[in-house]
Structure formats: C-alpha cells, structure tokens
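Trainee: predicted model and sequence follow; I will ask about them next.
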Amino acid sequence: MTADTPAASRAETAFATAKTLAEALPFIQRYDRETVVIKYGGHAMGDEATAQRFAADVVLLKLVGIHPVVVHGGGPQISAMLNRAGVKSEFVDGLRVTDTATMEIAEMVLSGAVNKQLAHLITQAGREADVRGVGLSGKDARLFTVEKVVRTRKDPESRIEQVVDLGFVGDPKEVDAQLVMTLIKADQDYVPVVAPIGVDPSGATFNINADTAAGALAGALHAKRFLLLTDIEGVKDGNGNLIPEMTIADAQDLIATGVANGGMIPKLETAIAAVEAGVEAVVILDGRTPHAILNELFTDSGSGTLIRS
C-alpha cells in the first residue's frame, strides 16, 4: 500500500487487519506458553520465499507467547547431494536405505547446510525482537538415542516375509529433551531447530526419518500441538478426498487397509505414537501453503488433517 492508495481502501485494510487480530485472540490465549513442535519438510525448504515466510511465522509464534520447536527434513537436498556424488538411493516404506557413504552425506546436509540455514532465517526474521534460531543435531547432548530400524516385506514371487536391512536408519529409543527445554524456557527468545540425526548406545551415527524424530520429540515435550508440514494438503481417503479430522483408530485402519501407502505410512505411525505419548493433537498439513501454521493455530477453519485420541 502506498501514499496514493485511497483513504477508504486504507481504512478497509486497517479494519480487516484489526478484525483478524481480534478473532485470533482466543486462539492465542489457548496456546499461551504451550509448546508447539513443527516438522518442516524438505520440499518446502527448497523455495527461498517459502522458507523465509515460514521463518517469519515461527518468529510470530514466539512473540505471542508460544514455544515453537522446529524439526526439519531434507530429503530432496540429500538426494541432490547423493546424485552429485554418484551414490544411488533406495527407499523401503518411505525410508531411505542408508549405507556408510549415504550416512556421511545425510549428516553433512542435515546437520550442516540445511540446519544452519533454517536457524539463520529464523534469526534474520526475528532480529528486531531478538528472537534467535539455534541449530541443533539430535546427536547434541544425546537428544536422540536410537535403535536400528528393522523392516520386513514379502517377496513378490514367493510371498515369503523377508527382513530388509535399511543400514544406518534408526528410531528414537530415548529422547533427552533437557537441552531443548532449557532453550525454550529461557528468558532469551530462542527457537530450537533440530536435525534428525541420532546415535545408538555405541555412539554410531544414524539417520532418523524426520517425521519420526519430530513426533518423538513432541511426545517427550508433551506438546500441545505437533504440526507435520509436508508437500500434500493432508490425509486422503480411498477416493482421494481430504479427511479433515480422524482418530487414532481411523489412522490405523487406513494403514491396515492399504489406503495409506509410501511416505504417508510413517507419517500416520508418527502421529499415532505422538498422541499416545501425550501430544494433544497432530496435524498433517501442506507446508507450501502461505501461513499454513498460522491458519491452523489461529483460525476456526484450520488446515490439513487433525489426528487425536
């Protein structure tokens, strides 16, 4: 809006802005001093404007009294680096098979470039209010201690169940959230930004599915909400229609009947585990949509698919 904008238009815009803020007040009060864990997907992170907008929205959450914690993915960025290095990737049920070479590249990308860039964007967005992003790895202070993931699948010809070795892929067995809690409860306005890397009891480094890592951390923090941002609008039924809300039992049924497949399986499994661990509700929503997290938290309409007990 410029000085040449008619006074009536400026007044209408000002009124609409004030009305939006007033309508958001009950929702702001609902989440005051509550923890909200946000899983930010790698696809959305690839667009700079989208990433900057996301960072600004996270800063806004902090400024209105919410404790946001960001856990990020980086699948597309890892794939791009693997392609450059000539390393071939294979996926099983949405999880990347990770050998030693893949693990080294995954840690370099996730804990390095992706993590620090996202923390920097949050710091830049919050510089006037001194809100600062802090980049962490799940290896820091043993945030994530993992156990090796074991998957099975049927041979297409013999139909015999076979064990699939995913390599250095782990599931969080223990989550020590003390460092994260210290950061979000401090007088300074820190926003933890966590890369999904962990260690097993022997100290070996493991890749963790970012959805799984975020859900485990949300459970450990007893988050009010766990927002799982991805590149689809939410969970679909068998006819391809968006499901706005479901229970844990509904989610389990989608997996059992095969309606949910591929990368949606670990998302739903994560949502189920997070709710069972004490998260009030999980929302799977499209991170590419402008201000998706604000629309979900501060409006009646919400976004995506909400999963609760």
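Mentor: All right, it came through fine. Residues are numbered from 1 along each chain as shown.
Trainee: from here on, just use CA atoms for contacts and neighbour counts.
Mentor: OK.
Trainee: got a list of what Val164 touches?
Mentor: Val164 makes contact with 150-153, according to Cα atoms under 8 Å, 6 or more residues apart in numbering.
Trainee: same thing but at 7 Å, please
Mentor: Val164 makes contact with 150-152, according to Cα atoms under 7 Å, 6 or more residues apart in numbering.
Trainee: check the secondary structure at it for me.
Mentor: strand (DSSP: H, G, I helix; E, B strand; the rest coil).
Trainee: pull up the gap between it and Glu233, please.
Mentor: Per Cα to Cα, to the nearest Å, Val164 is found 31 Å from Glu233.
Trainee: tell me the spacing between the closest residue in space to Ile78 that isn't next to it in sequence and Ala204.
Mentor: Closest residue to Ile78 apart from its sequence neighbours, by Cα to Cα, 6 or more residues apart in numbering: Ala106 at 5.8 Å. Separation of Ala106 from Ala204 (Cα to Cα): 14 Å.
Trainee: same question for Ala24.
Mentor: Distance from Ala24 to Ala204, by Cα to Cα: 46 Å.
Trainee: same question for Gly198.
Mentor: 8 Å.
Trainee: ditto for Ala55
Mentor: For Ala55 relative to Ala204 (Cα to Cα), the value is 32 Å.
Trainee: same thing with Pro172?
Mentor: With Cα to Cα as the criterion, Pro172 and Ala204 are 13 Å apart.
Trainee: go on, Val163?
Mentor: In terms of Cα to Cα, Val163 sits 22 Å off from Ala204.
Trainee: circling back: and Pro172 and Ala204? Which one has more around it.
Mentor: Pro172 (27 against 12; other Cα atoms under 10 Å).
Trainee: need the next SSE after the one helix or strand that one maps to, C-terminal direction.
Mentor: Under the criterion of DSSP states H and E, Pro172 resides in strand 161-175. Downstream of strand 161-175, the next assigned helix or strand under DSSP H and E is helix 178-185.
Trainee: put this next to the first one:
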Amino acid sequence: MSQAHDPAMLLKAATLVDALPYMQRYAGRTFVVKYGGHAMGDPALAQDFAEDIVLLKAVGINPVVVHGGGPQIGAMLKTMGVESQFIDGLRVTDSQTAQVAEMVLSGAINKEIVGWIARAGGKAMGLSGKDGAMVRARKVSRTAKDPDSNIERVVDLGFVGEPERIDTSVIETVSKAGMIPVIAPIAPGEDEATYNINADTMAGAIAAALGAARLFLLTDVAGVLDKQGALLSDLRPADIERLRGDGTISGGMIPKLETCVHAVEAGCEAAVVLDGRVSHAMLLEIFTQEGAGTLIRAG
C-alpha cells in the first residue's frame, strides 16, 4: 500500500478538511484563553498547550493568554515562611504577599509561558495589567456572616482587586504585530497600589472588552457535569441559575460560571469551560462538531 493510501494519512487529511469551516469562521477573530491549574505544572501538557496556541495563530486566529499561578505563589510564600490566609477561596493579600504575587506572576510564570510558545515556533510577548495602562483595578470587598450573631461584616482581603477599566490597545497592537500576548493578572488601582486579580476574572473582563469570539477557561475538570457525572455541553445563564439552585453546580465551579456569564453578557460571543489536563482539548472544542467542554452563551 502506498503512503498516499495509508488509512492513518487519510484520516489526518479528513480531520483537516473537517476543521476547515471552523478555521474560516474564526479567521481574524480573538480567543482569550485562561491557563492555569495542574496542566501548568505538567511539562507535556504545557508543550501541548503552547503548540495549540501557536497553531491558532498560524490559522489566522488571535489568541490572548491570561495565566494564573496560585499554587506557585503559595509555594513561594511557604519558602519565605509567610502564612497564607483564605476567605471564600480568595487569598488575603497583604503588601508582602502582593509583592511575591507580582514577582511570581509577572516574572517566573509569565516568562516561562512565553518560552514554551517560542519553543513551539511562535512569538509571544509577556505583559501584565500594568503595561500600557492596560487594566485599572479596584479593590475587592467581600462580606461574611458571623455564625453566632448572623450579622454580616465587611472582610478586608488586602490587595485583591478586580478589573474596573480595560484599555485593549496594547493587546491589539501586539496581536497585529504577529505576536501572542501573555498576560499576568496584576494591575494598579486608583491609589497606585498593585493588586492581584483572579485569573478567571481577568480573562473574562479582557474577553468582554475585546469582543472575543471565545473565552476558554482551562480547568481541572471536564466541564460542567450533571448529577450523574455526565458532561453538560451547552448552557445558557438561565440554565446555570437553575443548576446552581438545585445544587448541581457548587463550590469552585460557581465563580467560574459567573465569570463566563458576565463575559458573554458584556460582549464575548461564548465561553467554554474545559479540561486543561486533556491533550489538545481546546483544538477538539474549536475544530470539531462534538466539542470537548461546556459552552456558555448569552440568553
């Protein structure tokens, strides 16, 4: 049998043909990808992720990477003997912790991802919300209910922020120059203090500001699962409220889906929650009919 009729080669060709309509649909559009979790610590998955991002750029899509780094920040704080305190899953960030977060996120992790993309044949530029006044943060405030008195009190999380304003010009300039923006979730506030922003929240706000075709949240689960453990592939905000009400959605998935809903209601076409531990899951989601995660669309 000649190589031209090798079933494996024909399958590869058929896969490319099947992907063609999706490549045409998204050519020139922007995808914002939040990268983090356990996939970030696995060299093989990191290589797959970088190859996926470079491939997206090669077929005319403009990927924008926003990365986390909570475990790495925690490890550095532990090395330095700094105790971490959490409230509702958010790290209480004093001035010392904020400095460490910026060092780890804008420094080590950001440049490591830029390096992975370079090794995969792409060109990336490491940025943070500080660069070019890209993001202005506001301080996050939270309330907690006292279990004894049932009275709510304001909890000070320190230098934890959320995006208040986003200027997309730096991101667009980098993308138009043929490079891939890789953004650390650090930004200044009106008080010029440095704030640490949850990476999901940062990615969602950037996706909305850019009018992105897709926001991808790479997580450590397959997506949103029903009570039997089956993947829910397509959700609307009303579905999410119902599933939250009956307890199907709980824990850390709630803020992720809130981020997705905010993004799609503010200008992003659709958001996807999918498993970053699965090799090339993002390509399967984008370029196949079946998809690979949970798609969230407005109304």
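Mentor: Arrived safely. Remember, predicted model here, so these are calculated numbers, not experimental data.
Trainee: any idea what the TM-score comes out to?
Mentor: The TM-score (TM-score structural alignment, normalised by the length of the second structure) is 0.95; 298 aligned residues with a Cα RMSD of 1.7 Å.
Trainee: so which bits of the strand holding Pro172 of the first structure are buried?
Mentor: Using 16 or more other Cα atoms under 10 Å as the test for burial, strand 161-175 of the first structure gives 165-172, 174-175.
Trainee: same check on stretch 84-95 of the second structure?
Mentor: Within stretch 84-95 of the second structure, the residues that count as buried by 16+ other Cα under 10 Å are 91-94.
Trainee: likewise for stretch 28-47 of the second structure?
Mentor: Buried, per 16+ other Cα under 10 Å, within stretch 28-47 of the second structure: 30-37, 39-40, 45-47.
Trainee: need the contact partners of it.
Mentor: 60-69, 116, 199-200, 203, 207, 212-220, 276-277, 279.
Trainee: and those residues, which are buried?
Mentor: Buried among the contacts of stretch 28-47 of the second structure by 16+ other Cα under 10 Å: 60-69, 116, 199-200, 203, 207, 212-220, 276-277, 279.
Trainee: restricted to strands, list these.
Mentor: Among these, DSSP state E puts 62-67, 214-219 in strands.
Trainee: where do the strands sit along the stretch 51-200 of the second structure?
Mentor: 62-67, 86-87, 90-91, 124-128, 135-145, 152-166, 180-184, 186-188, 194-197 (DSSP state E, counting those that start in this stretch).
Trainee: let's have those strands in a markdown table, adding distance to Ser250 of the second structure.
Mentor: Listed next are the strands of the stretch 51-200 of the second structure as a markdown table, based on distance: least, Cα to Cα, whole Å:
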| stretch | distance to Ser250 of the second structure |
| --- | --- |
| strand 62-67 | 23 |
| strand 86-87 | 17 |
| strand 90-91 | 16 |
| strand 124-128 | 31 |
| strand 135-145 | 18 |
| strand 152-166 | 22 |
| strand 180-184 | 27 |
| strand 186-188 | 27 |
| strand 194-197 | 22 |
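Trainee: any idea which of these gets closest to Leu235 of the second structure?
Mentor: strand 62-67 (23.4 Å; Cα to Cα).
Trainee: for the closest one, grab the matching residue range in the first structure.
Mentor: Under TM-score structural alignment, the match for strand 62-67 of the second structure in the first structure covers residues 67-72.
Trainee: who touches the matching stretch?
Mentor: In contact with stretch 67-72 of the first structure (Cα under 7 Å, 6+ apart) are residues 33-41, 58, 61-62, 184, 191-195, 210, 214.
Trainee: so what's the counterpart of Val100 of the second structure in the first structure up against?
Mentor: For Val100 of the second structure, the aligned residue in the first structure is Ile105 (criterion: TM-score structural alignment). Listed by Cα under 7 Å, 6+ apart, Ile105 of the first structure has no contact partners.
Trainee: same question for Ala274 of the first structure.
Mentor: Applying Cα under 7 Å, 6+ apart, the residues near Ala274 of the first structure are 215-216, 218-219.
Trainee: which of the residues you listed sits closest to Asn83 of the first structure?
Mentor: Nearest member of these to Asn83 of the first structure, counting by Cα to Cα, is Gly215, at 29.0 Å.
Trainee: helices of the second structure, residue ranges please.
Mentor: Secondary structure of the second structure by DSSP state H: the helices cover 7-26, 43-58, 70-79, 95-102, 110-119, 169-176, 199-210, 237-245, 253-265, 281-287.
Trainee: and the gap between the equivalent of Tyr35 of the second structure over in the first structure and Arg288 of the first structure?
Mentor: Aligned against the first structure by TM-score structural alignment, Tyr35 of the second structure finds its counterpart in Tyr40. For Tyr40 of the first structure, the distance to Arg288 of the first structure equals 10 Å [Cα to Cα].
Trainee: just Thr102 of the first structure next, same as before
Mentor: On the measure of Cα to Cα, Thr102 of the first structure and Arg288 of the first structure end up 27 Å apart.
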